[in-house]
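[1] Fold the following and give me the result.
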Amino acid sequence: MGDVRAIVRDRRDRLGEGLLWSSRQNAVFWVDILGRRLNRLSLDSGDVDGWDMPDVIGWVIEREAGEGLIAGIGRSFARLSLDPVTVDVIVAPEATIEGNRFNDAKADAAGRIWAGSMPFNCDVPTGSFYRLDPDGTATQVDSGYTIANGPAMPPSGDFLLHTDTARDTIYRYPVHDDGSLGERRAFIEFEEGWGSPDGMTFDAEGGLWVACWGASCVTRFDPEGRLDRRIALPASQITNCTFAGERLDRMFVTSASDGVDEAQGGCLFEVDPGCRGLAPHRYAG
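    Below you'll find the model as predicted:
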């Protein structure tokens, strides 16, 4: 457990994020937000290909039925097709907030997408938390985020986690059957030396894996939120993590090169987590 390798490719990401495992394609997708690019790693061949985007792109999620992906592009939820790249906006809940963008998102077992927005400059709490229902309706479920990050759903599905990296806090929300949320409470507050919580995902045992910005690692917390173990990485700005592969026992991790002079900053890494993850859900719309 803990072996690390950098994926060989001809570029590094300014701000890697938005990891997605696709069992349909046996591939890992991820984005370079500031580079305005969607990347794909084939687990069959090891090849990496990519597509330039017309705007910043925060994440992609597969659809349960139909081709293409759902993406957070700029300040919009959009249908994204590749080869050629076409973008069809579903709804733009922050069309008038010019300083904002989408940052990270996940789908839940009901086929809804939960996504956070944030200011480009990471400096004021103008970000919000949204739910995109299968009928294409977007609902603001919370606000006041400065760096919205890492929605994550546990195996039980009865709550979700969302992070404000600027506050070094992972929040927990109860989820009701109708998609409404209960009261937000702090679940994990990062201590000095832990870095700042970024993207995250649950494993099959209910453990929470968190990408630690500024701390060169991914960290696992047990189901009660207690620090369990860390895997060190050769880059400081770690941004997201996901399980992949047929057995969901391979972990891929994104990083950022923007603002740092590091040989492996902005690389995509594969690590051995020593456990299995959960298959991602798809959007039902």
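[2] Could you use CA atoms for every contact and neighbour count after this?
    Fine.
[3] Can you give me the distance of Tyr171 to Gly35?
    When CA to CA, to the nearest Å is the yardstick, Tyr171 and Gly35 sit 29 Å from each other.
[4] residue contacts, the closest residue in space to Cys217 that isn't next to it in sequence?
    Excluding the flanking residues, the one nearest Cys217 by CA to CA, 6 or more residues apart in numbering is Ala232, at 4.4 Å. Counting by CA atoms under 8 Å, 6 or more residues apart in numbering, Ala232 touches Gly2, Ser216, Cys217, Val218.
[5] ditto for Ile90
    Contact analysis of Ile90 by CA under 8 Å, 6+ apart lists Ser76, Phe77, Ala78, Arg79, Gly136.
[6] Over to the third one. Which of the three states is it?
    With DSSP: H, G, I helix; E, B strand; the rest coil as the basis, the three-state label of Ala78 is strand.
[7] neighbours around it, how many?
    Residues lying near Ala78 (other CA atoms under 10 Å) number 21.
[8] Following up with a second sequence; could you model it the same way so I can compare the two?
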Amino acid sequence: MSKVAISEPVSIWQLGAPLGEGPIWVERDQALWFVDIKSRKIHRLDPATGATRSWDAPGQVGFILPIEGGGFVAGLQTGLARFDERDGSFTAISAPEPDLPTNRLNDATVDPQGRLWFGSMDDGESDLTGAIYRLGSDGTCIKSTDHVAITNGPAVSPDGKTLYHVDTLVGVIHACDIQPDGTLANTREFVRIPNDEGHPDGPTVDSEGCVWVGLYNGWAVRRYSPAGELLEEVKFPVSAITKIAFGGPDGKTVFATTANKHIAPGDLAKQPHAGDLFRFEVSVAGQKNYLVREGV
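    Modelled structure (predicted):
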């Protein structure tokens, strides 16, 4: 694996988001999209001009990912919906857990075949009711893992053969083999992070197959080799880093969402940039971001 040169993270959008999440670089408009779950907002940043725009969501929104042909899939508390940025409308696609009203959708990715993988979680962050799902070609949501309280990810390796997903409360990143039919096999522990080092949040995989993960209450982002070896750690001036995304013309600009939820008022005064969007530069690019093609 290459040794990564990393610049210091800097705040580029002072949002003070309670729970910034799900950054994704969208190639077709050369912009970064992300959400603020608790404020029920979708945000867009054009780094070339600095222009920003925001939309209201009809409920807590855990992620937003682009669809082939236009529009986005949004993960709402009630289920998957198509989001049209032109008029701000949401159209329901599928509800994976109609019997679990206290759950919400939390994080997602798209594999090289255009399949949407996403997670659910207990909104109270304690009950073992969350799971990882795959959106089938017929629009049904296929449960693919056992239940945990807080899922994060998933993320997929560049060859499309390995899926990583996070059990945040336990502190474990799991790896699974993706079978040709979309089922998961050979689930194993990839990395375990002690709680006193931070809780693993959203994972992202770079072009070398290394797994980057934000640490909630860990003041850092970490990079692990495909073998699970800790390679690099990027320190932040805020404690809760939720997820990163690679973007920019060469894929070497990293954007990081952060949060101020769960930070005590006295501690928050010491972290004036908690909840902001950050940026730093790296010498190894991210991998291509794929468009959702199946089930939408």
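[9] re earlier: just among the contacts of Ile90 of structure 1, which is most surrounded?
    Phe77 (26 neighbours).
[10] Now list the buried members of the contacts of Ala232 of structure 1.
    Ser216, Cys217, Val218 (16 or more other CA atoms under 10 Å).
[11] The residue opposite the second one in structure 2 once aligned and Thr168 of structure 2: what is the separation?
    Taking TM-score structural alignment for the superposition, Cys217 of structure 1 sits opposite Ala220 in structure 2. According to CA to CA, Ala220 of structure 2 stands 15 Å off from Thr168 of structure 2.
[12] Next: Asp111 of structure 2.
    Distance of Asp111 of structure 2 to Thr168 of structure 2, given as CA to CA: 22 Å.
[13] what does Val296 of structure 2 give?
    With the distance defined as CA to CA, Val296 of structure 2 ends up 29 Å from Thr168 of structure 2.
[14] now do Arg293 of structure 2
    According to CA to CA, Arg293 of structure 2 and Thr168 of structure 2 sit 29 Å apart.
[15] can you check Tyr216 of structure 2 too?
    Taking CA to CA, one finds Tyr216 of structure 2 at 9 Å from Thr168 of structure 2.
[16] Then Gln30 of structure 2?
    Taking CA to CA, one finds Gln30 of structure 2 at 31 Å from Thr168 of structure 2.
[17] Comparing these two, which residue is more hemmed in?
    The neighbour comparison of Gln30 of structure 2 against Thr168 (other CA under 10 Å) goes to Thr168, with 24 against 15.
[18] residue in structure 1 matching that one?
    Aligned counterpart of Thr168 of structure 2 in structure 1: Thr165 (TM-score structural alignment).
[19] Find me the equivalent region of stretch 142-152 of structure 1 in structure 2.
    Using TM-score structural alignment, stretch 142-152 of structure 1 pairs with 145-155 in structure 2.
[20] hang on, the earlier thing: from the contacts of Ala232 of structure 1, pick the one nearest Arg12 of structure 1.
    Ser216 (16.5 Å; CA to CA).
[21] And Asp142 of structure 1, how close does it get to Ala27 of structure 1?
    In terms of CA to CA, Asp142 of structure 1 sits 33 Å off from Ala27 of structure 1.
[22] swap in Arg250 of structure 1?
    Taking CA to CA, one finds Arg250 of structure 1 at 12 Å from Ala27 of structure 1.
[23] which one of the two has more residues nearby?
    Per other CA under 10 Å, whichever of Arg250 of structure 1 and Ala27 has more neighbours is Ala27, with 21 against 18.
[24] Could you pull up the residues touching the aligned residue in structure 2 for the more buried one?
    Under the alignment (TM-score structural alignment), Ala27 of structure 1 pairs with Ala31 in structure 2. Under the criterion of CA under 8 Å, 6+ apart, the contact list for Ala31 of structure 2 reads Trp25, Arg44, Leu45, Asp46, Pro47.
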